[in-house]
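# Any chance you can model this:
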Amino acid sequence: MQRRVNTAVLFRGLVLWLGLLLAGCASVGPHRHETAARIAAAARSTQVDCSRDDACATPSPVLAMARETWAASTPQAPRHRALILDHAPDALLLRIHLIRSARHSIDLQTYIFDEDDSAQLVMDELEAAAYRGVKVRILIDQLAALRKVETLAALASLHANLELRLYNPVLDRARLPLPMYAVASLCCWRQLNRRMHNKLLVVDGLVGIVGGRNYQDVYYDWGQGYNFRDRDLLLAGPVVADMAANFEAFWTSPRSVPAERLGDVAHYLRRNGPPPPPHHPFRQPQRVRALLAEVDDAALLKARFVDPALPVGAVSFIADLPRKHRRESDAEVAQNATVGEASRRLLDLVAEARQQVLLQTPYLVLSPAAQAVFRQLHARPSPPRVLVSTNSLAATDAFMAYAISYKYKRRYLRDFGFEIHEFKPFPAEAPLELGQTGAGLDDDEDAGEVPSADAAATTPVPDTAKTNLRARRLAARGLDQVPVSEARRPSPLASSGGLPVRLKHAGLRTGLHAKSLVVDEQVGVVGTHNFDPRGDTLNTESAVVIADPGFARALAESILGDMAPANAWTIGRRDEAPILPGVEYTLTKLSERMPIFDLWPRKYATSFEYVPGPDCPPTRVPPSPFAPDFRRCNQPVGDFPEVDIGLKWLGLRLFTAFGSGLAPIL
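You can find the predicted model right below:
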């Protein structure tokens, strides 16, 4: 009897707690939203610091290349230039340069926008562009939009030329603290689970960047303990108009809500008024100074971004639209097995392969539609070779996603013919510069101030009091240092931005985040799609497809470099059991096929390390686990090399055994 009473009391307490949380999450009401919107609108500056037609933009060899490319194009014969951005610091340098070079408009769309050094630097430049007279529009997915409500309120009130919207907000909020995230998971799971994963930057409608990078230190080699190996594309030509049109579709969608019209931001504005522009100090100001010293160097920019840009053939931008997030339940999505436009076109491209497919994805969790395509490829009399670059457990930031991938290694090797190469946490040849992370920098305050974004203009702008105040604020950010948190994960179930597992050895590690595809060395793809179930049915995604052999070979060389023995372990079949190997294989196969209770301890495959020797010269060619002499130069190193597995082994086994039902949302 006492136990039933205690249970009832506990239940009533839980209901009360949830009720209070829901009450706190309730919308503030339309009239209060309007009040907050008026407060923000009244506070926005209309001052423009430049009276020139070009908005005092920095002269840019990159924009000049874009204008020349457009001028040479016709509807019948479009011209394009494309450049693979593998080098992370260059990807940030180019973004800052393009923002400074904008004359008319900047459209930025992203999944994550943090408040660490790289993101703060980009935001500084966007603010300065607005004051120069450039129309700036920023669209961020709600789940990973900045860190503080105060920052959102400040940006919403900053300038009439700067607009900030959040995509698909849940519970009428811009930020979801953990308790409210739990409530949202209970009341609004369908909405919470549908995210905008698109990423692009379009400047003046002439030039664009698309790819996997968000706005956070770990995407630009500025992370202190962990960084992503990622990839973007710089594009010039008529396809940029398609990118701009896709951004416009998201911007005008009812799901994209101005920040000041969300409950928590509106409450802050009504209670406190507009806060001053955010000006947090940089953690590593010397690193920022080094980058800004190059941002207006025309010769350097031409050598890095113009001269190596390839003239390419047919280029298309494929992307989902907000209508992908139509009001449909998760059960209906699963039943219909519908995939978005981006997913469908990528799968069609893979299905056309004849000789070889290079697939790079950080999270090897394939959707049913993708599995069907690869199974059909492998069933051909002469199937194409399929090489896959993905993360090892030691390198990944998504423990749960790796656990599901680990479950299906036998299927990947035997049923799909995958040659899997798992990225090492300390790759010997990955394009990472230790100095760019800030490690070992001498934090000397006398080294000089961080140049303000206002210094972008090549001729003096009016010396107004407000301009001087903003310059002092921006420069002051380089004088003090405060620690910031490491990479964060927007969602416990989303396959990005998490924390890696503990390793046996300390060091600055790298994890794969690039999403790319090459088919028959004729067509190359770079985009946001992880080739996973989320990308098929839940996230909106985008990618650039370039049908050009020269570009495809350059992209293939980059991906194959990530698969090289110095950078990756190869997954191959482990040694057969000494007793009844056929029985063991059958049990392994049956266990893998079970949606739950996959408890067989020995998996079909394990990791192999290439060991140079007299008969095994050093090589950059990824070894095939199906080659007859594979074992001559490759030795097994266990399922999880470099990982200090500890109790993680239990978690991994539990997710392998019971977590396959989570695959559609990982």
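# from here on, contacts and neighbour counts on C-alpha atoms
OK.
# Show me where the stretch 401-550 of the chain has its strands.
418-423, 509-512, 516-519, 523-527, 542-547 (DSSP state E, counting those that start in this stretch).
# burial count for Gly435?
Neighbourhood size, Gly435 [other CA atoms under 10 Å]: 12.
# if I look at it, how far off is Leu200?
Between Gly435 and Leu200 the computed distance is 27 Å (CA to CA, to the nearest Å).
# swap in Val544?
For Val544, the distance to Leu200 (CA to CA) stands at 11 Å.
# cool, Phe305 as well?
In terms of CA to CA, Phe305 sits 17 Å off from Leu200.
# More neighbours: the two, which one.
Each of Phe305 and Leu200 has its neighbours counted (other CA under 10 Å); Leu200 has more, 27 against 20.
# so who does the closest residue to that one other than its chain neighbours touch?
What sits nearest to Leu200 in space, not counting adjacent residues and going by CA to CA, 6 or more residues apart in numbering, is Val210, at 4.6 Å. Neighbouring residues of Val210 by CA atoms under 8 Å, 6 or more residues apart in numbering: Lys199, Leu200, Leu201, Asp232, Leu233, Leu234, Val526, Gly527, Ala543, Val544.
# Before we compare anything, build this one as well:
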Amino acid sequence: MIKHAIEARAQIGLLGLLHLHFKNNTIKVSAVLKLIQILALAALAAGCSTVDFDYPKPESSALSETQDTYLAKHFRGAGDSYPEDYAGFQTLSDGIEALSVRLALADLAEKSIDAQYYLLKKDVTGKAFVLSLLRAADRGVRVRLLLDDMFTGGYDAGLAGLDSHPNIEIRIFNPFASRSARFWDGITGFSRINRRMHNKSFTIDNQVTLIGGRNIADEYFGARKDAKFGDLDVLGIGPVVQDVSSMFDTYWKHERSAAINAFAKMPEDPAIELERLRKAFTQAEKEIMTTRYAAAVTESIITSAQGELGMFTWAPYQLAVDSPDKSISSKSATAASITTPLLESILAAKKEVLIISPYFVPGKSGVEALVKLQESGIAVTIITNSLAANNQIMVHGGYAPSRKPLLQAGIKIYEVRADATIAGSEIVAADDAKTTLHTKAFAVDRKEAFIGSFNFDPRSANINTELGVIIRSEKIATEIAVLIEEKAPAGAFEVFLNDDNKLRWRGLDNGVDVVLDKEPQSTQWQRFQAGFYRILPIDSQL
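Modelled structure (predicted):
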């Protein structure tokens, strides 16, 4: 999946020019010359920019002496009746609950917070999240925040301000060298910039951890009126927490994790920036607290804080994670890969494999592997986004050619509707808000399940770093399977081939079964874009 600014901007620019051409049948030469001018200036601005990856970074590791914290005491003894290699897990599919758990845990933190994210927006939920970290730091909690640099444009001053807090340290993974000419920096340094940290983890007092598919932005938590993402996180207690902490430390200390001072133009007085940010975010919080969404989150926070230990399912597990060396082209081929345990899990199936992936681009080898599974008697089902629901049309173009060979083999495919219901979005989201599947999970034989950040596409497999957990639990695997079975009829279109080997979509229209011969709920322009991307040789980047 292409989820970074270089290709996103290239996509917008290309489509804009195409749209202008088809609308007006001409593109003014002056506009092209202007574009060349802008690129030339960007090249000059980026030409002397570098990242000092050798810039000194303070030594720190996950805190081990946290047994006297509230969370340690709260969960003490929870796994005593299970083997030592079992951990406790609780899935979070509701957006409001997923946010409230994060805020509640930050409020309960006493010693440390380690947060690692691909995307942190400066919107309602982003501000609430940052405020929760800041307030924890004010109480004396050590906060380490590791962010990928793809979506931090314009954030340098605020990040420097946060970093100036005595209890907060921020590092940026694989930063752009030029802060003002990222587009050009991405072109000239593509082999490095193209590799992103897509991991998501949130660990409190080395006692509780939260990993999964959600970034920190309104659409993941039901707080946007125009977009709602269906996603899945998993809360973990027990030994899995130390595994995630060890993973975090490996990324935190990695050569691609840079201190703010190593690349950013620092404000004259970061402390002033910190107070400016605190004031602005606190004022925004006051305004937000009058909304129905805030009331729902507050109520959910209280429920989360009073959660019962019995809500956790104890099971053996395996943390699945890429080595951060994958972010370095020269080391990526030999770096430990998340694909190894994931493939082992799927290929061990005896009866059934259910795959949920918003950005599903299996490629030729992936199609062959899935077809082989199906032909061996294993029922394979794929759940992904429809064209109308997909927020990455380029990816849909890469996925579309795989449908026929998969269907011909007997594999079932369901594409999520753009108007599907998403738990936790009913408070804010308007009725016509676009739904996008963002869950990354699979279930094997209803006995083990994967939840994490990994998409079934070349980008997750070969370019970005990813994180997740394989849980060997019949209960959790069955929960995922049942969720699909219950939601698919009303929330997705089943793709099939008719007698003439043509793609068709079966779904409900006001409760009535219908069969469609075009990508459901899509516009002609969306179908044109997907078709255009389908012919481009870019599958390896999707």
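# what's the closest of the strands of the stretch 401-550 of structure 1 to Ala259 of structure 1?
strand 542-547 (24.0 Å; CA to CA).
# what angle do that closest one and strand 523-527 make?
Strand 542-547 of structure 1 and strand 523-527 are oriented at 160 degrees to each other (axes from the mean of the first three to the mean of the last three CA atoms, to 10 degrees).
# now strand 542-547 of structure 1: which residue numbers in structure 2?
Residues 467-472 of structure 2 are where strand 542-547 of structure 1 aligns, with TM-score structural alignment as the criterion.
# Mind listing residues that contact that stretch?
Here stretch 467-472 of structure 2 makes contact (CA under 8 Å, 6+ apart) with 198-200, 211-212, 315-322, 338, 342, 447-454.
# which residue ranges form the helices in the stretch 101-250 of structure 2?
124-138, 156-163, 182-188, 190-193, 239-252 (DSSP state H, counting those that start in this stretch).
# List the buried residues of the third one.
Burial within helix 182-188 of structure 2, assessed by neighbour count using 16 or more other CA atoms under 10 Å, is assigned to Arg182, Phe183, Trp184, Asp185, Gly186.
# Thr50 of structure 2 versus the second one, what's the distance?
Translated: Phe183 of structure 2. Distance check for Phe183 of structure 2 against Thr50 of structure 2: by CA to CA, it reads 15 Å.
# now the third one
Trp184 of structure 2 sits 13 Å away from Thr50 of structure 2 when distances are taken as CA to CA.
# So Glu352 of structure 2 versus Ala477 of structure 2, what's the distance?
With the distance defined as CA to CA, Glu352 of structure 2 ends up 11 Å from Ala477 of structure 2.
# Ends of stretch 368-386 of structure 1, what's the gap?
One end of stretch 368-386 of structure 1 sits 18 Å from the other (CA to CA).
# Okay, buried residues for it please.
Here stretch 368-386 of structure 1 shows Ala369, Ala370, Gln371, Val373, Phe374, Arg375, Leu377, His378, Pro383, Pro384, Arg385, Val386 as buried, counting by 16+ other CA under 10 Å.
# Over to stretch 186-200 of structure 1?
Quick answer for stretch 186-200 of structure 1 (16+ other CA under 10 Å): Trp189, Arg190, Gln191, Leu192, Asn193, Arg194, Arg195, Met196, His197, Asn198, Lys199, Leu200.
# Tell me the one of the residues you listed nearest Ala290 of structure 1?
Nearest to Ala290 of structure 1 among these, counting by CA to CA, is Leu200 at 25.1 Å.
# ok, the closest one to Ser591 of structure 1 distance?
42 Å.
# number of nearby residues for Arg327 of structure 1?
9.
# What is the aligned counterpart of it in structure 2?
Here Arg327 of structure 1 is matched to Ser329 in structure 2, going by TM-score structural alignment.
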